[in-house]
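S.K.: sequence plus the predicted model coming up.
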Amino acid sequence: MPAQSAPSRPPRQTRRRSYDQYCAAARALDAVGDRWTLLIVRELLAGPRRYTDLHADLPGVSTDMLAGRLKDMESAELVTRRRLPPPASAYVYELTDRGRELLPVLRALAAWGAPALDEPRPTDAVRAHWFAIPLLGALEGLGAKVVQVTLDEGEFHVRAGGDGQGEYGGAAYGDGPAADAEVRLRTDAATCRALVAGELTLAEAVESGRVELQEPTEIHVP
């Protein structure tokens, strides 16, 4: 009696990428609802980034996961990949106009999540520029085009009008100092958390000395 061959395996099913619901919220989540996607958007709102830079500022993401998410985001036309001219000769990822339209979404999420921030957990990574998006409103209220903030953890700056169409190519904020900053502040992460949570206004933080005005030394703080 001839030996029976093993039954063939059914073809592997690919993971569904859609909720298949005729709903605007569902369509949005089809594109940005996967883990890490919106945090990649957060990083790219600071401007074009190399893959290695993204990986460094997204602690916890694996290289395979990051590569996969970036590929998905390219397919969804949220990001593009381009090569920098010599002598850099490196590839960078940057948001498309549609990707930059997610800034209000990140701002709303930051405002909603602020009450849960509390004190940093022992396992929490911290980057100074992660405070930029939740503080955009308060810092834009200073009336300056560019505001630089220095923390013990690093520096970041915000640019008023970073909407994807303006002078700075849509970068709402940037990691590191800004040579063209009109206002420079120094504070700490705890004060940033209090400002984000609404426990403290910027004027109160300046008056109490928790925010130090480095340049100019006097400015009207609403």
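M.R.: Perfect, I can see it now.

S.K.: for the rest of this, base every contact and every neighbour count on C-alpha atoms.
M.R.: Fine.

S.K.: centroid residue for the chain?
M.R.: Among the residues of the chain, the one closest to the centroid is residue 42, at 1.5 Å (Cα atoms, centre = their mean).

S.K.: who touches that residue in this structure?
M.R.: Counting by Cα atoms under 8 Å, 6 or more residues apart in numbering, residue 42 touches 103, 106.

S.K.: quick check, it in a helix?
M.R.: Yes - assessed by DSSP: H, G, I helix; E, B strand; the rest coil, residue 42 belongs to a helix.

S.K.: how much space separates it from residue 171?
M.R.: 11 Å (Cα to Cα, to the nearest Å).

S.K.: ok, residue 122 next?
M.R.: Distance from residue 122 to residue 171, by Cα to Cα: 31 Å.

S.K.: which one's more surrounded, those two?
M.R.: residue 171 (24 against 6; other Cα atoms under 10 Å).

S.K.: assign that one to helix, strand or coil.
M.R.: Three-state assignment for residue 171 (three-state DSSP): coil.

S.K.: got another, please set it beside the one above:
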Amino acid sequence: MSPRRSYDQYCSAARALDAVGDRWTLLVVRELLAGPRRYTDLHADLPGVSTDVLASRLKDMERDGLATRRRLPPPGAAYVYELTPRGRQLLPVLQALGEWGAPALEERRPTDAVRAHWFALPLLRCLEGEGDGLVHVRLEEGEFFVRVGAGEGPVYGEGPAPAEPDTSLTLDAETCTAVAQGALTLRQAVAERRVEVAGEGTLAKALRGE
């Protein structure tokens, strides 16, 4: 294992960047916020990262107490990586970075990769304060779910919700980006019929203004 690089500064920000400042590390955290992931799944959802770099980042994250590696029981018997409680504490850091970077999401470039679940964290941030619950989201790019108010465990996941959702949202990536940028609130998007809300739970009614 390569020696740990450090800024050698007695500063909490510098110490944090010692652990997560390398290229790709925070994006690996983004993927692991969805729960345990196999190496092959991580590589598929981090287009552009080399196998050597991904392996190195995962080893660094294990060393720094941000992630662990374990073997699934049969019949899976595959190794997965997952965040430790300290790694999960990076959720608000990623959300703050996403909010700061949202204005840079202008027209999608031809070279831009996209995954539906990359919209999960900004949408989760916009749903906070509307009530807790499981939300299923449909975009043209795919579907995912978010757990609003989740105290522990995965905060989002790919595909259909694992249980009956409290509400379902159908919208397009343009609307999701506008909400993330603060150009309109989620309630405004619902009122303008840019978001279709299904469900009769507290969260669904709050978004519809009922």
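M.R.: Right, received. Where do you want to start? As the structure is a prediction and not an experimental result, all values here were calculated from the model.

S.K.: what's the TM-score here?
M.R.: In this superposition the chains share a TM-score of 0.92, using TM-score structural alignment, normalised by the length of the second structure; 204 aligned residues with a Cα RMSD of 1.6 Å.

S.K.: quick revisit: looking for the alignment partner of the residue nearest to the centre of the first structure in the second structure.
M.R.: Under the alignment defined by TM-score structural alignment, residue 42 of the first structure is paired with residue 30 of the second structure.

S.K.: and for residue 203 of the first structure?
M.R.: Residue 203 of the first structure maps onto residue 187 in the second structure, by TM-score structural alignment.

S.K.: aligned partner of residue 42 of the second structure in the first structure?
M.R.: Residue correspondence to the first structure (TM-score structural alignment): residue 42 of the second structure is matched to residue 54.

S.K.: ok so that match is a helix residue?
M.R.: Yes - using three-state DSSP, the assignment for residue 54 of the first structure is a helix.

S.K.: that one and residue 43 touch, don't they?
M.R.: Yes - the pair residue 54 of the first structure / residue 43 is scored as a contact, 7.0 Å apart, by Cα atoms under 8 Å.

S.K.: the two: who's more crowded?
M.R.: Comparing residue 54 of the first structure with residue 43 by other Cα under 10 Å, the one with more neighbours is residue 43, at 22 against 19.

S.K.: what's that one in contact with, if anything?
M.R.: Residues near residue 43 of the first structure by Cα under 8 Å, 6+ apart: 49, 54, 57.

S.K.: sec struct for the match of residue 203 of the first structure, please.
M.R.: Under three-state DSSP, residue 187 of the second structure comes out as helix.

S.K.: hang on, isn't it packed against residue 209?
M.R.: Yes - applying Cα under 8 Å, one finds residue 187 of the second structure in contact with residue 209, separated by 7.5 Å.

S.K.: those two: which has the busier surroundings?
M.R.: More crowded of residue 187 of the second structure and residue 209, by other Cα under 10 Å: residue 187, with 19 against 11.

S.K.: alignment lookup: residue 109 of the first structure to the second structure.
M.R.: In the second structure, the residue paired with residue 109 of the first structure is residue 97, using TM-score structural alignment.

S.K.: what's the spacing between that match and residue 174 of the second structure?
M.R.: 19 Å.

S.K.: show me which of those two is the more surrounded one.
M.R.: The neighbour count for residue 97 of the second structure versus residue 174, taken as other Cα under 10 Å, is higher for residue 174 (15 against 12).

S.K.: which residue, neighbours along the chain excluded, lies closest to the counterpart of that one in the first structure?
M.R.: Counting by TM-score structural alignment, residue 174 of the second structure lines up with residue 190 in the first structure. In space, and not counting its chain neighbours, residue 190 of the first structure is closest to residue 119: 7.9 Å by Cα to Cα, 6 or more residues apart in numbering.

S.K.: and for residue 137 of the first structure, the neighbour number?
M.R.: Counted with other Cα under 10 Å, residue 137 of the first structure comes out at 14.
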